[in-house]
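J.: Sequence first, then the predicted structure, then my questions.
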Amino acid sequence: PDAKPDGVIVVKVLLDEVEESWAEQDAELFVTDSDNIIFMASHPELRMNALYPLSDEQRDALRETRRYAMEPLTPSGIQLNTPYGPGSYLVSFAHGPLSGGRYLSLTRPIPEFGWQMHILKPLTPVMNAQWIAAFMAGGLYGVIALAGGIGWQRLRLRREREAFAERERQTLAHVRDELEVSVERRTRDLVASNQRLSDEIEERRRAEANLRQTQDELIQAAKLAVLGQLAAGINHELNQPLAAIRAYAENARRFIELSRIESADANLAQIVELTERMADISAQLRQFSRKSSERQETISVQACIEYALRLFHSRLKEGSVQVEQQWAEATLWVNADLVRLEQVLVNLIGNALQAMKETPSPVLTLRAEVIKDQVVISVADNGPGITKQHLGHIFEPFFTTKAPGSGLGLGLSISSRIMEDLGGKLQATNLATGGACFTVTLPRSTAPEPSTARLKQENQPHA
């Protein structure tokens, strides 16, 4: 025991390569000696740090050994949080290079040297792995739950579709039954409505036929009324030839008794001429009084006016009426019903003569002209004209300004209706120089074929 060493042999071992290999690990490693001083570490900053804080006595003892020279032996800042078993703790560092993280510390002794090996496994990868595992487990559970939910949803939807299809089938069957009943009821209603409509149409046809017949009868009555007004003049027109025929017949008998055959023949020739004149008058009356065939044809406007004017020959002569005829030499043609157009002109001329009955110098102006593909026939007089309050009512049925018993007020109304049926119009105005003017407007037509015109002249000489 009293022996003294002769000398000291110091062996230095370089551990840099070992520490560098530790730096490549995914854990933090360091080694402490029996005094809990870290002398090897994967982090160089931890080297020569005290694992736990040292007391003053421990520091003085370590300085006397001069093992660590003048190193400050700063505490590493390790904090033991939760033990997990022998030599295993959940640790963290209050400062230093490993601060800010949590680690699982495993301590293993190295008894040959009195050292301890410390392995610090970071918890972040472990926690991430746990979270990933949890997410994967949750995802798997979610997938399973989703698959189960989808399956249940599909089953529920299938059952709902089946229930809906059944309800739809029942609803459609119910609707079909109601529709069949409604269609049957509607069909009965339509059949009844069609029958009523057919009855109404037939009734309307009968009413229109009756109306047309009534109109024709009114037109015919109006023509007969005009003939009644012309009766006195016609009587005079017939009495003159009859008196002359009687005189010529008596003269012819006397000449025969005297054997003057040539003189008797001359008297008989005069009788023939007078009978032809009477036949013309009769033909005019028969032509005017006949009913219309309601057949429109191409007729001459000038010839129609002249024919209507011939019916008033006696009245014109008795009233000393001056007649002015104003139209071009070329024949104007219109497509109309001859009898009805003649009746309109006869009514207008008769009204004009009636209006000029008290006029000192009566003038009847008849004009025919073409204005924009329309033939306009004017019948004007120089009488007193039509008052403003009467001008808007003269075409109304039964409206008349004549004395009672002189007319029914149907002439102008019937004439206006006739012009509408012929596709034309009848208008009345007052002349600035005095008197009234009635205008008949009809679409212009082209001249008929020569054979047709010749046939019409044979059947209707006046037009």
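T.: It's in. Residues are numbered from 1 along each chain as shown.
J.: Please make it C-alpha for all contacts and neighbour counts, starting now.
T.: Will do.
J.: who does the helix or strand hosting Q302 touch, helix- and strand-wise?
T.: Counting by DSSP states H and E, the element that carries Q302 is helix 301-310. Applying 3 or more Cα pairs under 8 Å, 6 or more residues apart in numbering; DSSP states H and E, one finds that helix 301-310 contacts helix 338-355.
J.: The helix holding Q302 to helix 338-355, inter-axis angle?
T.: Inter-element angle recorded for helix 301-310 and helix 338-355: 50 degrees (by axes from the mean of the first three to the mean of the last three Cα atoms, to 10 degrees).
J.: Can you mark which positions in helix 301-310 are buried?
T.: Of the residues in helix 301-310, those buried by neighbour count under the rule 16 or more other Cα atoms under 10 Å are V301, Q302, A303, C304, I305, E306, Y307, A308, L309.
J.: I'd guessed W115 sits against V31; true?
T.: Yes - checked against Cα atoms under 8 Å, the pair W115 and V31 is within contact range at 6.8 Å.
J.: Neighbour count: the two, which is higher?
T.: Neighbour comparison, W115 and V31: the larger count goes to V31, with 22 against 18 (by other Cα atoms under 10 Å).
J.: For that one, pull up the helix or strand it's in.
T.: Counting by DSSP H and E, the element that carries V31 is strand 28-32.
J.: Now T275: closest residue in space, sequence neighbours ignored.
T.: P241 (7.5 Å; Cα to Cα, 6 or more residues apart in numbering).
J.: second one coming, line it up with the first:
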Amino acid sequence: MTHTAALPSAGPALRRALVRHHWRWLTMLALGLVIVIGTWGGRYATRVNFDAAALRGENTLRLAVAVLRGQMARFERLPQLIADQDLIRQVVQTPGDRAVVAEANAYLKEVNILLGSSDIYVMTQDGTTVAANNHDSDVSFVGENFAYRPYFFDAASGGEGRFFALGTTSLKRGYYFGAPIRDGDAVLGVVAFKIDVDGIEETWRGGDYEIIVTDPEGIIFMASRADWHFSSILPLTPDRLARTDQTRRYADARLRALPVTSDDQAGHRLMALTDVLGTREFLVLAEDMSEAGWTVQVLLDTASARAQALTTVIVALLLVGLGTMMAAVWLQRRARLMERMQLQRDARAELERRVVERTAELATVNRRLEAEVAERRATEAELRTAQASLVQAGKLAALGQMSAALSHEFNQPLGAARNFADNALVLIERNRIEDARDNISRVVALVDRMATLSRHLRNFARKPNSRLETVSVTEVMSETREIVAFRLRAADATLEFDPGPEPLLVRAGAVRLQQVLVNLISNAADAAEGSADRRIAVSARAEGGRAVIRVRDHGPGVPDAIVERIFDPFFTTKGVGKGLGLGLSISYNIIKDFGGELRVMNHPDGGAEFIIELIRSGRTTVT
């Protein structure tokens, strides 16, 4: 007994121990993830962002190199074409002939304008310029000696001259092509062709990167930033300066070294540069243009990539924190869920006990309910039968009221028929056959009239089925007129029917609709008996998608106090023995069965008006 009682108290303690164990593991896991993300994750995010930046930079680098190569390829064959001209060969052979020199100067100027180059000039074998496109400018090359330029001595030796430098006379940067002027195998002089590079630099500015072009000594010759021109990204050692001075590549320009430091990180070359904008770190992508002696480099600022990497690490740490919080909430909810589950188990056991106790009671109650349901179903069936009987009783009551008038209606034709028959016998005896035939025809007509009236009454008295079909209001009204004719004569009332401009078809049952019209017209005849105006007006119209039949009398109308009760069963304003109070109630239910509406109102000009709204129909029969 003692051991059994100790188990419930041990359960909560065990659960609390498990929760503390889970909390320790969760804390250790979160700290481990923070350490891993803070160290390895930072390096990985930096490498990923550097790789993405390098991919963008590679596209920029390829485009810049392609532009430079395309610009050089555009002009590289032109110097040799110019050198092959007879005029150029003649001017180096006779440099003292002023006419030839003047003609050569004009030719070079014209070609320079046509090709859009910077300068074109011709040098003799000793490097002296004898003709140039700028012969008439303030910076004329005529008379200048450029034998120290590599493009000259390479071409003078029979090869192709290539050199980029700052012009010593024009002080403008450009790329030089040199081509030998030949007379057979002998080299008579050199044609120099200089192209401008300023236009190319203009396309580099405005991007989120920097582009520089350096010579073999690391000196920046072209750059997207003009303040970097003639700066070196390598130390300016005496050997580098001596090689640069030997060719006077940069004329008298002052060279300076940029304060840069290089490093490799995440598989990429980085360069830190300090200038007037501060210290910035760049990702360096480079490609050699050996044919020009250049190195084209694209510098991408790493601030954006490092910011993205830092953002990635922060987001990862936040996710870890969020995950830890969610796990903590889950553990807490799980502990509470376990407690609730235990409470639910206890409650379930108590509930099962109570269910067992109540099952017997419920079984007894169910048996009682089943008996009551069966009794109510039987009552409902009886009510339906009673309702159908009431409808038929209403018609039979109406027929009962008609019986006296019908007796008179039949007696008159019967008496007339008897007289016509007697006369016919007398006429036959007198051999007046034609007159006898006329009397017999009248007897047949009277018999047909009585048969027609009998047929309408028989159809009216028959129980209708529930089938709905397309019914013509005009045809139903024609049969209704035959049935109520005796009632109208008894009340000295007249019936006026207005079928409308076109036949009106409705969805109804012909006999039941006829019963409704008989009831309404009979009531109108009762109301008209004490009135001066004994007209009963029936009209049929199509209004929108509905068919509206109006039955109006010119009697005293319906008192406001009974408007709400006029369709109630067994409610009547007639005297004792003159009605059951079922006619309007039956009519109301019949119209409802048709999916329509029956209502009553007092006409503004006097009298009551009953309004029937039915569904318009085509020729197709529906059920």
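T.: Received the coordinates, thanks. Everything numeric in this text was worked out from a predicted model, so none of it was measured.
J.: Output the buried residues of helix 301-310 of the first structure as a markdown table; include the columns distance to A192 of the first structure.
T.: Written out in a markdown table, the entries for the buried residues of helix 301-310 of the first structure read as follows (distance: Cα to Cα, whole Å):
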| residue | distance to A192 of the first structure |
| --- | --- |
| V301 | 53 |
| Q302 | 56 |
| A303 | 56 |
| C304 | 53 |
| I305 | 55 |
| E306 | 58 |
| Y307 | 56 |
| A308 | 54 |
| L309 | 57 |
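J.: How about the contacts made by the aligned residue in the second structure for the residue nearest to T275 of the first structure?
T.: Aligned against the second structure by TM-score structural alignment, P241 of the first structure finds its counterpart in P413. Neighbouring residues of P413 of the second structure by Cα atoms under 8 Å, 6 or more residues apart in numbering: L446, V447, M450.
J.: Quick one: neighbours of the first one, just the number.
T.: Per other Cα under 10 Å, the neighbour tally for L446 of the second structure reads 18.
J.: Strands along the stretch 301-450 of the first structure, start to end?
T.: When assigned using DSSP state E, counting those that start in this stretch, the strands of the stretch 301-450 of the first structure occupy the ranges 322-327, 333-336, 363-371, 374-381, 425-430, 436-445.
J.: And the stretch 201-350 of the second structure, by the same measure?
T.: With DSSP E, counting those that start in this stretch as the criterion, the stretch 201-350 of the second structure has strands spanning 209-214, 220-223, 231-232, 256-257, 260-265, 268-275, 278-289, 294-301.
J.: out of those, deepest packed?
T.: Of those, the one with the most neighbours on average (mean count of other Cα atoms under 10 Å) is strand 220-223, at a mean of 24.
J.: That strand maps to which residues in the first structure?
T.: On the basis of TM-score structural alignment, strand 220-223 of the second structure is assigned to no residues in the first structure.
J.: for stretch 514-524 of the second structure, same thing?
T.: For stretch 514-524 of the second structure, the matching stretch in the first structure spans residues 342-352, with TM-score structural alignment as the criterion.
J.: residue nearest the centroid of the first structure?
T.: Geometric centre of the first structure, nearest residue: L190, 28.9 Å, by Cα atoms, centre = their mean.
J.: now G545 of the second structure: how far from G596 of the second structure?
T.: Counting by Cα to Cα, to the nearest Å, the gap from G545 of the second structure to G596 of the second structure is 12 Å.
J.: Please enumerate the shared neighbours of the two.
T.: Here G545 of the second structure and G596 have I615 as joint contacts, going by Cα under 8 Å, 6+ apart.
J.: tell me the helices in the second structure, going along the chain?
T.: Counting by DSSP state H, residue ranges of the helices within the second structure are 2-36, 42-75, 78-83, 86-93, 98-115, 150-156, 198-202, 238-247, 303-429, 433-461, 473-491, 510-528, 583-593.
J.: could you measure D199 of the first structure against A207 of the first structure, distance?
T.: Following Cα to Cα, the distance that separates D199 of the first structure from A207 of the first structure is 12 Å.
J.: meant to ask about A283 of the first structure, not that
T.: Using Cα to Cα, which is the criterion applied here, A283 of the first structure is 35 Å from A207 of the first structure.
J.: gap between the equivalent of E273 of the first structure over in the second structure and T452 of the second structure?
T.: Aligned counterpart of E273 of the first structure in the second structure: A445 (TM-score structural alignment). Counting by Cα to Cα, the separation of A445 of the second structure from T452 of the second structure is 11 Å.
J.: What of V296 of the second structure?
T.: Using Cα to Cα, which is the criterion applied here, V296 of the second structure is 118 Å from T452 of the second structure.
J.: And for T274 of the second structure?
T.: Counting by Cα to Cα, the gap between T274 of the second structure and T452 of the second structure amounts to 123 Å.
J.: related to what we said a few turns ago, which one of the helices of the second structure lies closest to D605 of the second structure?
T.: Each of the helices of the second structure was checked against D605 of the second structure via Cα to Cα, and the shortest separation belongs to helix 510-528, namely 14.7 Å.
J.: and the angle from the closest one to helix 583-593?
T.: With the same axes, to 10 degrees applied, the angle from helix 510-528 of the second structure to helix 583-593 works out at 140 degrees.
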